[in-house]
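Undergrad: Return atomic coordinates for the entry below.
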Amino acid sequence: MEILGWTLVAWFSNAVLLVPLVLVLVMAVSRRAELATRAPAAFLASLTAWVSLLLVEQHQQWWEFGPTPTALGGMPMEVSLGWALAWGALPVVAGGPWWAWLVGFAWVDLMAVSMIHGLELGDSWLVGEALLLAVTAVPALVIGRLTVARRCLWARVGLQAALFGATFLWLLPHLALEADGLGWRDVVDHSLPVRSMLLTAAVLLAVPALSAVVELGRAGGTPFPWDPPARLVTTGPYAYVANPMQLGMTGLLALLALSSGSALLWVAVVFAVSFSAVLAERHEHRTLSARWPAYAAYRARVRNWLPRWRPYVPAPTTLWVSETCELCAATGATLDALHPTGLERRAAESSPRPLRRMTWEDGHGTDSGLTAFARALEQTTLVWAWVGWWMRLPGVAQVLQLVADAAGLGPRDLSPARPDVRQGPR
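TA: This is a model prediction of the structure:
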């Protein structure tokens, strides 16, 4: 039976996309007063659901889709996009209890999934359905709701970092490699020396990008442009280059293209650079200049793609180092030999508040212990700054601090104040 030239099967297959899309649009109109805050969160939630869904599809054996002209990543695009809208955007735009949405997702799937044309279900597909809800629907609900409410900052930062990493470093390369008749094996199918060089290059590119994510979190923001920090960030990698995340992500894509020989990945690299230079940079410059007057002065000194050799430090920072501890004093002298920019070293004994570790501070906060030392390194040169960024990464910082404490650089009660020893900003 045909209706307007489509069979009932075709109508149902397209309804998987059309029904969620219509519902999202209806709810968007009904809640248009809140759309400015809900739309960006809805995009994040839908992208989370879509990427997670395709990731599960690559590694599951509970069901199988038949061949179709619209297949992408093993699924018809209308099905994957419809699922992403239903599990991502719709709950964010409509609101309501998260558990009710989760129960609703499960009920609709149980009723309708067997009706999807070309989908062959295995005997234990319910296990796959439960896994799909756990790794697709739950993260989408969480990231959407936290972004709307701007709560749980570090959870948002972590989820967004995982999402954008999965999108640009797994999904995009996976689809490009598949279209070129290649696979992930081609990325690593090299001699040991070549693999070692590729891995080293990947780490060199990834560390500044990850450190930039942490720096945005320190300022109350996330990597997502519509979930920005509360102030202009000019510390960390941003003291050397204006777009450390884009630079790192594009560099990693280029590395994947080089190692795999994928022509489509090279196209993606060219597109990423062109998009950033032609469109994104103009929008960013206009938006950030309006938001923060100091942005113009910052961009006059810091480039988008070519890092500085020494950092741009708009306001002096202070490093409090003990002068009664020989090892601490030697550490401070070592830093002085590197001629840090905009850093004033002062005796911790003269601090107006009790200090038990080396402490770095600027106008926005403090870091203590080994992270303070890393901060000071970041104000020297690009090479030492990279070391500092790596030292401050979550997980790495905690392990290094344990090692430093064991080596005698742990917390200590300082002796009464000696004359203040200052090394002014350079």
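Undergrad: For the rest of this, base every contact and every neighbour count on C-alpha atoms.
TA: Noted.
Undergrad: Buried residues, stretch 197-205. List them.
TA: By 16 or more other C-alpha atoms under 10 Å, the buried positions in stretch 197-205 come out as 198, 202, 204-205.
Undergrad: what do you get for stretch 394-413?
TA: 397, 400-401, 409-410.
Undergrad: quick one: the strands in the stretch 1-150 of the chain?
TA: Using DSSP state E, counting those that start in this stretch, the strands assigned to the stretch 1-150 of the chain run over residues 2-3, 6-7, 63-65, 71-72, 75-76, 119-121.
Undergrad: what does stretch 311-324 contact?
TA: Here stretch 311-324 makes contact (C-alpha atoms under 8 Å, 6 or more residues apart in numbering) with 234-235, 239-240, 298, 301-302, 328-329, 332, 341-349, 351, 357-363, 372, 376, 378-382, 414-415, 421, 425.
Undergrad: Return the residues in contact with T371.
TA: 388, 391-392, 397.
Undergrad: and the gap between L25 and S46?
TA: 14 Å (C-alpha to C-alpha, to the nearest Å).
Undergrad: Of those two, which one has the most company?
TA: S46 (30 against 14; other C-alpha atoms under 10 Å).
Undergrad: Where do the strands of the stretch 301-426 of the chain begin and end?
TA: Using DSSP E, counting those that start in this stretch, strands in the stretch 301-426 of the chain cover 317-321, 343-347, 359-362, 365-368, 422-423.
Undergrad: cool, and the stretch 151-300 of the chain?
TA: For the stretch 151-300 of the chain, no strands turn up when DSSP E, counting those that start in this stretch is the criterion.
Undergrad: tell me, what residue is most central in the protein?
TA: Compute the mean C-alpha point of the chain, and by C-alpha atoms, centre = their mean the closest residue is A161, 2.3 Å away.
Undergrad: how much space between it and T48?
TA: 11 Å.
Undergrad: Give the burial count for the residue nearest to A385 when sequence neighbours are not counted, as a bare number.
TA: In this structure, A385 finds its nearest non-sequential neighbour in E378, 3.8 Å apart by C-alpha to C-alpha, 6 or more residues apart in numbering. By other C-alpha under 10 Å, 26 other residues sit near E378.
Undergrad: Is E378 in contact with G388, as I believe?
TA: Yes. At 5.5 Å, E378 and G388 qualify as touching, with contact defined as C-alpha atoms under 8 Å.
Undergrad: To check against the first, give me the structure of this:
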Amino acid sequence: MNRLLLLRLAIWVLPAASLYALLLTRKRSRPLFAAVVLGLLWNAAALLAINVIALRLEWWSFHQAVPAFMEVAIEPWVGWTILWTAVSLLAEERLVAPMLLAVGWLDLLAMPLLQPLVVLDDSWLVGEMLSLVCVFVPGLLLVRWTLHRTHLKARLSLQIICASLLLLWIVPSVALGQTSAWDSVFQLPTWRFGIILQLVLIPAILGVRAAIEFAEKGQGTPLPYDPPSRVVTSGPYSYVRNPMQLSMVLIFLVGGIVLWNGWLLAAAFVAFVYGAGLAEWHEDVQLFERFNDVWTSYRASVRAWVPRWRPAVSEPSTLLVAYSCGTCSSIGRWFLTRDPVGLEIAAAEDSNDPELRRVTYVPADGPSQRGVIAIARALEHIHLGWAIVGWVLATPVVSHFAQLVVDVFGPTPHAVAGLPYDTAACSIQPEHTRTIASAKAH
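TA: Predicted structure coming up:
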């Protein structure tokens, strides 16, 4: 057996055997299964990205005779994915810094021994450091947090990054014929590329917002083995039961149509069949067993795949606006004229919260949210069109930038609790009332 073949076998067989042996010593549990799945997915997606960058910057290269995906040799990629997942499981209780040093030293010793399978350039240590910091450490933390069900927001953020790499890059790369086909996408006219980007971003934002709602209200993540502690019925879930699955199908469907790619259309079909068949049946049984009447009632109100135009709201929420502020009271009137479902407009001056300085959204089942996020959440109570605007506005980074703009150019945030106000400040004019009544009648 020549050296190249021996390396190709050893580089994935030994890590796989190590992970298997490690799992044999552990008691089977949902958190363990979730941690292993997430660890493998994270390391696979992130290591692929690092290797593609390394090839472009010539940090290292691979033997031309070995099977490759996106020009990355499959055996080293799979082997390192399994190895780092196994190390993350082994190091669940240990400090991050010592484990980082240990893995770094292991790579320093092992990488030069992989020639001719992996050919290192003089600058390969730059790629190694980037891999450790951007792939290994986040993967280690994701596995640890999933095992112990801690740091919900952080592990959800890593799951969203992982899902984005898989759905928006890896799967389309397979459909487009790996890396070279992306050149044809980026060479499209600017206007066409912009339209495609927006059409893909809308369902992607739906998925992100649904995942965040899952964590905020259900204290769980989208992974079936890391489920929420309650039925989530707010946000995107007040319009459709499967917003994350719908998001995935729409991403592939839109991409397949605008690029006229049969593989992406096939991916959309497979995702829909799986989601509407086996996954929905399995989740339906589990959710009924766990939540019984609550799930049955929600299931009867909201469709699985076709969104409602108006939300299904079981418990009303409140939008607190300052009646003594002209701009804020106009926001209250704007919402009232649009007849929101399950949203009450109340005077912020009546609040006992001395820290209330911005428009505040008080949901029936979670923490209050202020400022731009509050407006975004309130938009979900009008109809699907405004809800989509709200989901875009509530997206991380977008919401922070929007809040900065409002703080610079809008009214100065100030405490209003206990201030006098005009009780009619947010009243709807009679003609508006008649318009709403007429619309309801029709």
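Undergrad: returning to that earlier point: and the buried residues of stretch 197-205 of structure 1 as JSON lines, adding distance to W99 of structure 1?
TA: Below are those laid out as JSON lines (distance: C-alpha to C-alpha, whole Å):
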{"residue": "L198", "distance to W99 of structure 1": "44"}
{"residue": "A202", "distance to W99 of structure 1": "40"}
{"residue": "L204", "distance to W99 of structure 1": "42"}
{"residue": "L205", "distance to W99 of structure 1": "40"}
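Undergrad: tell me which of those is nearest to L153 of structure 1?
TA: L205 (24.9 Å; C-alpha to C-alpha).
Undergrad: Residue in structure 2 paired with that closest one?
TA: Applying TM-score structural alignment, one finds that L205 of structure 1 aligns to P203 in structure 2.
Undergrad: Its match contacts L253, doesn't it?
TA: No. Between P203 of structure 2 and L253 there is no contact under C-alpha under 8 Å: 10.3 Å.
Undergrad: picking up where we left off before, so which of the contacts of T371 of structure 1 is the most crowded?
TA: G388 leads the contacts of T371 of structure 1 on contacts (other C-alpha under 10 Å) with 28 neighbours.
Undergrad: what residue of structure 2 matches up with that residue?
TA: By TM-score structural alignment, G388 of structure 1 lines up with G390.
Undergrad: re earlier: can you name the residues that contact the residue nearest to the centre of structure 1?
TA: 213, 223.
Undergrad: same question, R375 of structure 1
TA: R375 of structure 1 neighbours (C-alpha under 8 Å, 6+ apart): 236, 360, 367, 388-389.
Undergrad: Using a markdown table, please lay out those residues together with distance to V273 of structure 1.
TA: Output for those, formatted as a markdown table (distance: C-alpha to C-alpha, whole Å):
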| residue | distance to V273 of structure 1 |
| --- | --- |
| G236 | 23 |
| W360 | 36 |
| D367 | 34 |
| G388 | 27 |
| W389 | 24 |
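Undergrad: related to what we said a few turns ago, what do P203 and L253 of structure 2 both touch?
TA: Joint contacts of P203 of structure 2 and L253 (C-alpha under 8 Å, 6+ apart) do not exist.
Undergrad: got the contact list for the closest residue to L205 of structure 1 other than its chain neighbours?
TA: Setting aside the residues directly before and after it, L205 of structure 1 is nearest to G248 in space (C-alpha to C-alpha, 6+ apart), at 5.0 Å. By C-alpha under 8 Å, 6+ apart, the contact set of G248 of structure 1 is 205-206, 208-209.
Undergrad: same question, T48 of structure 1
TA: 84, 88, 136, 139-140, 163.
Undergrad: at 6 Å what do you get?
TA: Taking C-alpha atoms under 6 Å, 6 or more residues apart in numbering, we find T48 of structure 1 in contact with A140.
Undergrad: try T435 of structure 2
TA: Contacts of T435 of structure 2 (C-alpha under 6 Å, 6+ apart): none.
Undergrad: mind checking what it lines up with in structure 1?
TA: Using TM-score structural alignment, T435 of structure 2 pairs with nothing in structure 1.
Undergrad: Could you check how far the residue nearest to A206 of structure 1 when sequence neighbours are not counted is from A71 of structure 1?
TA: Using C-alpha to C-alpha, 6+ apart and skipping residues adjacent in sequence, the residue nearest A206 of structure 1 is G248, 5.7 Å away. Remark: distance between G248 of structure 1 and A71 of structure 1 (C-alpha to C-alpha) = 31 Å.
Undergrad: ok so, going back, tabulate the contacts of T371 of structure 1 in CSV, adding columns for distance to L53 of structure 1.
TA: Formatted as CSV, the contacts of T371 of structure 1 follow (distance: C-alpha to C-alpha, whole Å):
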residue, distance to L53 of structure 1
G388, 37
M391, 34
R392, 33
A397, 33
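Undergrad: what's the most distant pair in those residues?
TA: G388 and A397 (9.9 Å).
Undergrad: Now do the residue nearest to A294 of structure 1 when sequence neighbours are not counted against R299 of structure 1, distance only.
TA: In this structure, A294 of structure 1 finds its nearest non-sequential neighbour in L232, 7.8 Å apart by C-alpha to C-alpha, 6+ apart. Distance, L232 of structure 1 to R299 of structure 1, by C-alpha to C-alpha: 11 Å.
Undergrad: Name the residue in the two with the higher neighbour count.
TA: L232 (18 against 14).
Undergrad: and the counterpart of the residue nearest to A385 of structure 1 in structure 2, how far is that from R209 of structure 2?
TA: Aligned counterpart of E378 of structure 1 in structure 2: E380 (TM-score structural alignment). Applying C-alpha to C-alpha, the value for E380 of structure 2 to R209 of structure 2 is 12 Å.
Undergrad: So which residues of the stretch 251-400 of structure 2 form helices?
TA: Secondary structure of the stretch 251-400 of structure 2 (DSSP state H, counting those that start in this stretch): helices at 262-274, 280-291, 293-301, 326-337, 372-379, 384-393, 398-409.
Undergrad: orientation of the fourth one relative to helix 372-379 in degrees?
TA: Using axes from the mean of the first three to the mean of the last three C-alpha atoms, to 10 degrees, the inter-axis angle of helix 326-337 of structure 2 relative to helix 372-379 is 20 degrees.
Undergrad: And the contacts of helix 326-337 of structure 2?
TA: Under the contact criterion C-alpha under 6 Å, 6+ apart, helix 326-337 of structure 2 has outside partners 321-323, 426.
Undergrad: okay if I get those residues as TSV plus distance to G262 of structure 2?
TA: Listed next are the contacts of helix 326-337 of structure 2 as TSV, based on distance: C-alpha to C-alpha, whole Å:
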residue	distance to G262 of structure 2
V321	50
A322	54
Y323	55
C426	53
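Undergrad: which one of those residues has the most neighbours?
TA: Highest neighbour count within the contacts of helix 326-337 of structure 2, by other C-alpha under 10 Å: A322, with 30 neighbours.
Undergrad: Lovely, talk soon.
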